[in-house]
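Novice: Need a 3D model of the following:
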Amino acid sequence: MSLVVTTPSDREIVLARSFDAPRRLVFAAFTRPELLTRWYGARGWHLVTCEIDLRVGGAYRFVSERMARAGGAGSEGAALGTVRVSEKTARGGAFDSQATALGGERMARGGVFDSVGAGGERMAQSGVYREVEPDARLVLTEVFDDQSYPGETLITHEFVERAGRTDLTSTVRYATPEGRDRVLRYPMARGVGEGFDRLDQLLMEGIPDELDS
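Specialist: Just a heads-up that it's a prediction; the model follows:
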């Protein structure tokens, strides 16, 4: 199923997509750094930092970058170097590891996503979890380091399972109508759609048993 984008109010963008996988796996892909680094972002972009404290009031941070092509600019074949993944959960457990990422793998660091593009481009976003309902619902805030619109964005992800498939609905609510309109002028839908295509591929390939928990 392709991504469906709607605008039910002057401050909202709603993104809907169905995945051929149970919702526990889709939820895990949104909350486990080891999985997020394998799909998050538009084609050519990779998480180099992914830190998540998955609890109400816990913070996250993502940093992404577009890797340079082997022998040129902008390829997924370039080596990414050392990856740091950090995760904290409401259960009080912690996971912290480093590994070398090559090819199309992504890097993650902490509760933040940090992205960097070809030619030194970098994109970083962070926020706080407002609601965490395992396998069913996530509500979180979002602010980009170099944000071109005012205020804090509120994102609600809802995971509904039907006959082994998961319907994902993501509602993005901006602080102002002007901020929402500015985002609509960006290639946001394309980027989200490409990321969800990568997630779909990850789910088809299968998630290791040790991450399915």
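
Novice: C-alpha from now on. contacts and neighbour counts both.
Specialist: OK.

Novice: Helices of the protein, start to end?
Specialist: 23-31, 33-36, 177-184, 188-205 (DSSP state H).

Novice: Name the residues that touch the third one?
Specialist: Which is helix 177-184. The contact list for helix 177-184 (C-alpha atoms under 8 Å, 6 or more residues apart in numbering) reads 10, 11, 12, 13, 149, 150, 173, 174.

Novice: how about a cut-off of 7 Å?
Specialist: 10, 11, 12, 149, 150, 174 (C-alpha atoms under 7 Å, 6 or more residues apart in numbering).

Novice: how about the fifth one, what does it touch?
Specialist: Taking C-alpha under 7 Å, 6+ apart as the criterion, residue 150 is in contact with 175, 179.

Novice: want to put them side by side, so please do this one too:
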Amino acid sequence: MTSTTTSPISSSVAGKVLVLERVFGAPRELVFDAFTQAEHLRQWWGPRGWDVPFCTVDLRPGGRWHYCMKCVDKNQGEFYGMESWGLGIYREIEAPGRLVYTDYFSDAEGRINESLPSTLSTLTFEEVEGGTRVITRAAYESEEALKTVMDMGMLQGVTETWDRLAEYLEARRNAACGAG
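Specialist: Next up, the predicted model:
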């Protein structure tokens, strides 16, 4: 059943821009909300084996999305117990069709880590038959900055994160169908 409601992620690199695309089997409004509301993000954000013990969202231009991912999977060896903090600063919000923010590595206080690359993320949410296509254009300051995050395993992390989103949306859909 899941194969009818989701698709694999596709990715391409053009210079210093990474483009990711995937179809999720859920209405556009719900998918947009899943990317912009803390109560949703806590349920799926991050790769497998990572939880989100902290997440705040101030969804407005200039507002901040501050979060912590923590590795809770002992099988991930040296990553177990590690925390990874992030900070998004919103630039544009056109609910439910478009979201633009700059994504930074940060610390628990929300101070930006200048030694790691930032990302200008532009997400579009398109209604398609059976769901919503999400397209992310992740622009970096240089090809080297993009290579740095790719070498950190970013593509695998995003793939796992979006798999978790697909599972979360499917579970919500099934719960809603069961409730009716």
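
Novice: before we move on, back to that, selection in PyMOL covering whichever of the contacts of helix 177-184 of structure 1 are buried, please.
Specialist: Selecting just the buried residues from the contacts of helix 177-184 of structure 1 in PyMOL takes one command, with 16 or more other C-alpha atoms under 10 Å as the test:
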select buried, resi 11+12+149+174
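
Novice: In space, not sequence, find me the middle residue of structure 1.
Specialist: What sits nearest the mean C-alpha location of structure 1, by C-alpha atoms, centre = their mean, is residue 40, with 4.4 Å.

Novice: thinking again about what came up before, out of the helices of structure 1, which gets nearest to residue 136 of structure 1?
Specialist: Across the helices of structure 1, the minimum distance to residue 136 of structure 1, taken as C-alpha to C-alpha, is reached by helix 23-31, at 7.4 Å.

Novice: That closest one packs against which elements?
Specialist: If you count contacts as 3 or more C-alpha pairs under 7 Å, 6 or more residues apart in numbering; DSSP states H and E, helix 23-31 of structure 1 packs onto helix 33-36, strand 153-162.

Novice: again, 10 Å this time
Specialist: helix 33-36, strand 45-54, strand 137-144, strand 153-162, strand 165-173, helix 188-205 (3 or more C-alpha pairs under 10 Å, 6 or more residues apart in numbering; DSSP states H and E).

Novice: what about it, distance to the chain center?
Specialist: Between the centre of helix 23-31 of structure 1 and the centre of its chain there are 11 Å (C-alpha atoms, centre = their mean, to the nearest Å).

Novice: residues in structure 2 aligned with it?
Specialist: Under TM-score structural alignment, helix 23-31 of structure 1 corresponds to residues 28-36 of structure 2.

Novice: average offset between the matching stretch and structure 1?
Specialist: Comparison of stretch 28-36 of structure 2 with structure 1 after fitting gives an average deviation of 0.6 Å (mean C-alpha distance after the TM-score superposition for structure 1).

Novice: biggest strand in structure 1, by residue count?
Specialist: strand 121-133 (DSSP state E).

Novice: In structure 2, which residues correspond to it?
Specialist: The aligned range for strand 121-133 of structure 1 in structure 2 is 82-94, by TM-score structural alignment.

Novice: Contacts only, for the aligned partner of residue 193 of structure 1 in structure 2.
Specialist: Aligning on TM-score structural alignment places residue 193 of structure 1 opposite residue 159 in structure 2. By C-alpha atoms under 10 Å, 6 or more residues apart in numbering, the contact list for residue 159 of structure 2 reads 8, 9, 10, 11, 20, 22, 46, 47, 48, 165.

Novice: In a markdown table: the helices and strands packed on helix 23-31 of structure 1, plus distance to residue 82 of structure 1.
Specialist: Shown next, in a markdown table, are the helices and strands packed on helix 23-31 of structure 1 (distance: least, C-alpha to C-alpha, whole Å):
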| stretch | distance to residue 82 of structure 1 |
| --- | --- |
| helix 33-36 | 14 |
| strand 45-54 | 9 |
| strand 137-144 | 24 |
| strand 153-162 | 30 |
| strand 165-173 | 31 |
| helix 188-205 | 22 |
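
Novice: Pick the most deeply packed of the ones you listed.
Specialist: Burial of the helices and strands packed on helix 23-31 of structure 1 is given as mean neighbour count (mean count of other C-alpha atoms under 10 Å); strand 45-54 ranks first at a mean of 28.

Novice: Output the contacting helices and strands for it.
Specialist: Judged by 3+ C-alpha pairs under 10 Å, 6+ apart, strand 45-54 of structure 1 is in contact with helix 23-31, helix 33-36, strand 59-66, strand 81-89, strand 94-101, strand 112-117, strand 121-133.
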